[in-house]
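**Q** Please work out how this folds:
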Amino acid sequence: EIIANRNNQLQLVSIQLAWRTEQLLEDIQTDEHNALLKTINKAISSRRAMIIRIVGLGLLAILSAAILVVYILRDIRRERRDRNRILEAKAETERIMQQRERLLLTITHDIKAPAASIAGFIDLLSEYVDRPKAVGYLQSIAGSSKHLLQLVSALLDYHQLESGKAELHEVSFAPASLVRECTDGMQPQAMAKHLRLTADIRVEDTMMCRSDAFRIKQVVNNLVSNAIKYTDKGEVTVTVVVANARLTISVEDTGCGMTPEEQQRVFLAFTRLPGAQGKEGVGLGLSITREIVQMLGGTINVSSRKGSGSKFKVVIPVEVLANSAPVIATAKIDNNKSEEAATVSHDAKDISVLIVDDDKLQQQLLTEMFSRMEGINLNVVTTTHANEAIRLANEMKPRIVFTDIEMPEMNGSEIMRRIRSKMEATFVAMTAHEQSIMPQLRKDGFDACLFKPFNVQTLAATICQLTGIIVKVKAESSATETDSLRSALLPFTDGDPEAERQIIDDIHKSIDEYLDMLKDVSDADQIAKAAHKAMPLLEMIQPGKNSWLTPLTPEHIGETEEKEREKLTIQLVERLKQIKNL
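**A** Next up, the predicted model:
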């Protein structure tokens, strides 16, 4: 019984343990199931969040792509529009450049040529005008035409240099002669302002170099002219040195000088410094000079102080020639023609001349100039049309053909070629271009060149060179020397006797004063003072023809030998007495 109870108890315990175990297993399964569900739910939530993020990123990417496409399309449209604008701007620029070329051609032919004709007619008219007011007006017109020609020439030079169309023409030249020629040519300008212009030439006269002599001369002339323009008192010195295949030219003045800021701007085109007020020019001279120097492979710089003058220094590479002689520019004339011209008899002076120029004013000027020549009979025929010129040439067989270079129907070179293919003739080019085109004209076959404006003396010299006949220019004016003196000394009185008498009395008193100073030919100070005072009077009577008086001026009398000084003093006394008597 005890065992039976014990077994029952054990069975009960076993049953309870089995139930408890089953309950634990069920609890474990339930916990595992719940944990698994929780894990699954968490994983599902994570995946859902990830999907949402992916979808969001995708939508954002799509939106970004759409925006990018919009911007790309907009940029493409802008690029296409800008490209069209650039093409239109390029076409417009090319059109403007073509118009600019036509404008410059107009300036060359339709402005410079008439201005040159005006200058030529003024030269001819000056001998017919003797009324004081008319003389003053004529001088004003001459000054204006000269200024216009200088302005047009400067604009053309600047355009050629800026556009790169200017060409170099190398020749052999003597630097000493070149600089001396430039300073001699500028002496009248310096004398008019009572300045001393000197050339310090530190090279041998026989030294020869090779470069573009025309351009170098243009540089020297520009710098010297500019120095004279801005110097009111003192001197201008030009120094030339050749060393290490370098030509160094310095132009130093005692003028107004420049500040450092002005030195930075002085080479800019169309720049006018404050000190240039009241001076002629448009601010192109130094800009053109710099362009020329750079074209020659050189350098230019300036050193200056306000109120203490300026110094421009140009260094240009050159080829120094050994054992060479100067190359002199001569017209290209056939040997047979030269011999024929040299053997022309005294009686063979009938020359047929054909003038081809579309400017009737220039034709009239040339015809008038030819009428002023003595010692030669000229049969002059003019025409404005190229085809008519060729026809006339076939009919008249001209000895000399003068032709303009720029004409609307046909240029002068083509006219020359067509006429020369049918007959022998001498051809002279007439052009308003600057002289650097001379080598090209000679290469084309022209025998001589006339650069507008030219005067009757230049024309006569050309005729003499081409024909071998000595040609003189006759004076058409019938005015006496007294009339010329009245025209020079009595400006703007317009025939008023009282005004004329007062001026004449003043001139007499001045001349008497000068003569008193010149009584003692050994008193250099008094002679220099008299020469200085008399110079303006002599310049009014004979402008540009009083360089003989320079050795007696205060700046140069110390360098003049005593015999030369006495000789010039006597000459000055005689001239003053002559003026007084007249």
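**Q** drop to CA atoms for contacts and neighbour counts, all remaining ones
**A** OK.
**Q** Distance check, the spatially closest residue to residue 246 that is not a sequence neighbour against residue 166.
**A** Distances taken as C-alpha to C-alpha, 6 or more residues apart in numbering place residue 317 nearest to residue 246, at 4.5 Å, with adjacent residues excluded. Going from residue 317 to residue 166 by C-alpha to C-alpha, to the nearest Å gives 18 Å.
**Q** picking up where we left off before, and the residue nearest to residue 246, how many neighbours does it have?
**A** 20 (other C-alpha atoms under 10 Å).
**Q** Contacts only, for it.
**A** 245-247, 296-298 (C-alpha atoms under 8 Å, 6 or more residues apart in numbering).
**Q** now the other sequence, so there's something to compare against:
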Amino acid sequence: MPMPESPPPVPILHPNEPQQRQLDKLQRIVEVLMRRVEASGEDSFNSYAHFQTAVALEAQVKARTRDLEEAVTLLNQSRARLAEAKAEAETARADLSNALEAVREGFALFAPDDRLIMSNRRFARMLPDVVGHITPGLLLEDYIRLVSQSSELVLSGGAIPEDWRRDRLHRLRQFHSDFVVELKGDRWIQVSQQRTPDGGTAILQTEVTDMVQLERQQRDKLLDDQARLIRATLDHINQGICIFDADDRLAAWNDQFFALMSPPMELMRTGTGFHRFVDHFTTAHIFRSLDEPQTVVDWVADRRNREPLCVEIQRNDGSILDVFTDRTPDGGVVICLTDVTKERAITAALHEVNETLEQRVKARTAEMQQARDAAERANTSKSRFLAAASHDLLQPLNAAKLFLSTLEETEMNEMQTDVTARVKSAFDSVETILGALLEISKLDAGTSATVSVFPLNRLLAPLREEFQAFAARKGLRFHVVDCGLDVESDASYLRRIIQNLASNAIAYTESGKVLVGARRRGSELLIEVHDTGPGIPTDQQERVFHEFQRIERQDAAPGMGLGLTIVRRACDLLGHRLTMESREGVGTRFAVHVPFRTPGPVSRAPQGIRVTTVATSLDGMIPLVIENEAEVRLGMMTLLDSWGASPIEATNLAEADELVQELGILPDVILADYHLDEGESGLQAIRSLRRVNGPIPAVLITANRSERLIARAEQEDVLLLYKPLQPVRLRTYLNTLQRPA
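**A** Sure thing, here's the model as predicted:
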């Protein structure tokens, strides 16, 4: 029978007991063993063995004690270093906090788990009703929700707090995002948020109220300048003009409108509603009948169908007004009033004379014819004035663009550069609109066409350089196919037609290509412009040829809607048929049907100037500027001087000749305006100076785009540049003349 296992012995000494307790146990063990040795000699051997064991245990206890003391020492050292590191971390955190408090922007840092780690007081004070919630541990999503519900936040465009919150959360998915927030009291905050390398989020808030207000002042000043230009134009028209915006609020009017309608002064304020005019004229008993005025009121109210309307209204004082209404590109309304009392009186008198003697009928008929001619001349005076005054209208615009080009050469800060770019863009828009108005005015004034036979390629080849860069900036392919045929047309008007079609195609095409070329069809040559744009809806294909009519689409190109109007009127003047094919989502093709002659050798069109952006210094060059307009002359001199040249100036040929003789130095180039005082022309001045001083390079600057002047300039080897002058073209030409020192 096996013996039961004895339990394991209990250790006398436990290593975890205090050192002193272990020493006390060993001391008692030694004393007991010694007594046993002394009491019994027979057990001395075993007792001695126990004694040796006790001595060995005492040595182990001492070794353990030393190890324990070393461990305690290391632990105390670690605790000291930990305390120092903690103190340094607290100091660094305090320094960081003080630095954040010193910056002028609000700053907050959120951990990767989107909880707020730290922020400065400026960050919390941006929104007073949220400041109490900005504490460490705040979730980023909760912070955005608090801001969206803040009473200080201004929401625009009919947005609600939930929309703003969703948009802000969407921005968190981006690595970096900048946006501007409007607060009450016309305050603006720019928010910049960015992900940190460890996945956290840093938010920087900067108050930009001063910058926004300054930009607003600059924009208002620019708009005021444009408004003055429009006001000056309206005041020179002998018809009453009144314009309402898309919300039927008064936007602009001229003095003639006030003279014809005599409304109360309190109504003639920007923003007055159209209904207030209706109430006044209805209750003032100004008209003999309210049927015709009501037709105009109904037309304004019907926003779905606003085709141009023409109606005649008779006042109680006997005067008769011809009222024409049309819509503006922005959805507003323009009302044009013409006093036709005299014309109607002549017509009434004619009917009366018809009932009397035949002799009186003939006499009155002659008088009526004279009066009708006078009325037609008065009705077209505006168009003739604009058509004849192109030089005077373009002169100040040309001077302004020269000064702007000089300003661009100077060093400016970012804000000044931005304002200068905006002003230049505004002048480019004015130039485009003014050019279109002048073209239409010339056509309305009955300008005759000069038909000749010339190579079509003379018009097509320059299109490449003219539109290649414009198309490339939009990512489009622009291709012109050469044609070796001669056509019978007016070169100036045909060039304008093709330019307008190509420009319109590039403006409305977002991707793909634009192709310009020609093909035979029977006895006609079809000059075609193809594009891969959005196409024109069937119900709008006729309207696009009307004044101020454009395709109703959100991504429509900016403009006044005059390009295709000029194309159609010019084609009607030349007797060329204009056709169009368009499919939505595919593209559009315009074709001008022109007579052609038997093909000859392919004509080589003048190459002109290849425009570059090289800004070579003009040090040492002496240009002679001949210009009678002081402002334009000053602008040209300032521009040339900023390019490093040493220009000299004269107002006419006599001054230029005297100046050259006095200096004894021939100019490197002559820059002459075409229209000078007392019937003198810049071309005559260039010819005279060359006759005396030899073949000096020359540039003629003019607003005259006639084919005759082009031929004369080419014959006399004079470069022709048009107003408003493009400084980059002049700079490129002068660079080609620059000689090495």
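**Q** Tell me the counterpart of the residue nearest to residue 246 of the first structure in the second structure.
**A** Residue 317 of the first structure maps onto residue 595 in the second structure, with residues paired by TM-score structural alignment.
**Q** now residue 20 of the first structure
**A** For residue 20 of the first structure, no residue is aligned by TM-score structural alignment.
**Q** on that earlier part again, go through the contacts of residue 317 of the first structure and flag the ones preserved in the second structure.
**A** For the contacts of residue 317 of the first structure, the contacts that are reproduced in the second structure, applying both residues aligned by TM-score structural alignment, their matches' C-alpha atoms under 8 Å, are 245-247.
**Q** which element is residue 515 of the second structure on?
**A** strand 513-521 (DSSP states H and E).
**Q** Tell me which residues of that strand come out buried.
**A** Neighbour counts over strand 513-521 of the second structure (16 or more other C-alpha atoms under 10 Å) mark 513-518 as buried.
**Q** By how much does it deviate from the first structure on average?
**A** When the first structure is overlaid, strand 513-521 of the second structure sits 4.3 Å from its aligned residues on average, using mean C-alpha distance after the TM-score superposition for the first structure.
**Q** mean distance, whatever helix or strand comes next after that strand to its aligned residues in the first structure?
**A** Downstream of strand 513-521 of the second structure, the next assigned helix or strand under DSSP H and E is strand 524-531. By mean C-alpha distance after the TM-score superposition for the first structure, the fitted strand 524-531 of the second structure averages 3.2 Å away from its aligned residues in the first structure.
**Q** Strand 524-531 of the second structure: how far from the chain's middle?
**A** 32 Å (C-alpha atoms, centre = their mean, to the nearest Å).
**Q** hmm, who's touching it?
**A** Outside strand 524-531 of the second structure, the residues touching it (C-alpha under 8 Å, 6+ apart) are 487, 498, 501-502, 505-506, 509, 512-520, 587-596.
**Q** what's the distance between residue 188 of the second structure and residue 205 of the second structure?
**A** Relative to residue 205 of the second structure, residue 188 of the second structure is positioned 10 Å away (C-alpha to C-alpha).
**Q** same thing with residue 662 of the second structure?
**A** Applying C-alpha to C-alpha to residue 662 of the second structure and residue 205 of the second structure gives a distance of 65 Å.
**Q** So those two - more neighbours on which side?
**A** residue 205 (22 against 9).
**Q** so what's the more buried one up against?
**A** Counting by C-alpha under 8 Å, 6+ apart, residue 205 of the second structure touches 105-107, 123, 189-192.
**Q** between those residues, which is nearest residue 689 of the second structure?
**A** residue 190 (61.0 Å; C-alpha to C-alpha).
**Q** Tell me if the closest one really is in a strand.
**A** Yes. According to DSSP: H, G, I helix; E, B strand; the rest coil, residue 190 of the second structure belongs to a strand.
**Q** rewinding a little: and the contacts of residue 317 of the first structure as TSV, adding neighbour count?
**A** What follows is those, written out as TSV (neighbours: other C-alpha atoms under 10 Å):
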residue	neighbour count
245	13
246	17
247	21
296	19
297	12
298	18
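**Q** quick one: which of those is nearest residue 338 of the first structure?
**A** residue 296 (35.9 Å).
**Q** SS state for residue 257 of the first structure?
**A** coil.
**Q** what do we get in the second structure for it?
**A** Residue 257 of the first structure maps onto residue 535 in the second structure, by TM-score structural alignment.
**Q** Then residue 143 of the first structure?
**A** Here residue 143 of the first structure is matched to residue 425 in the second structure, going by TM-score structural alignment.
**Q** cool, residue 186 of the first structure as well?
**A** By TM-score structural alignment, residue 186 of the first structure lines up with residue 467.
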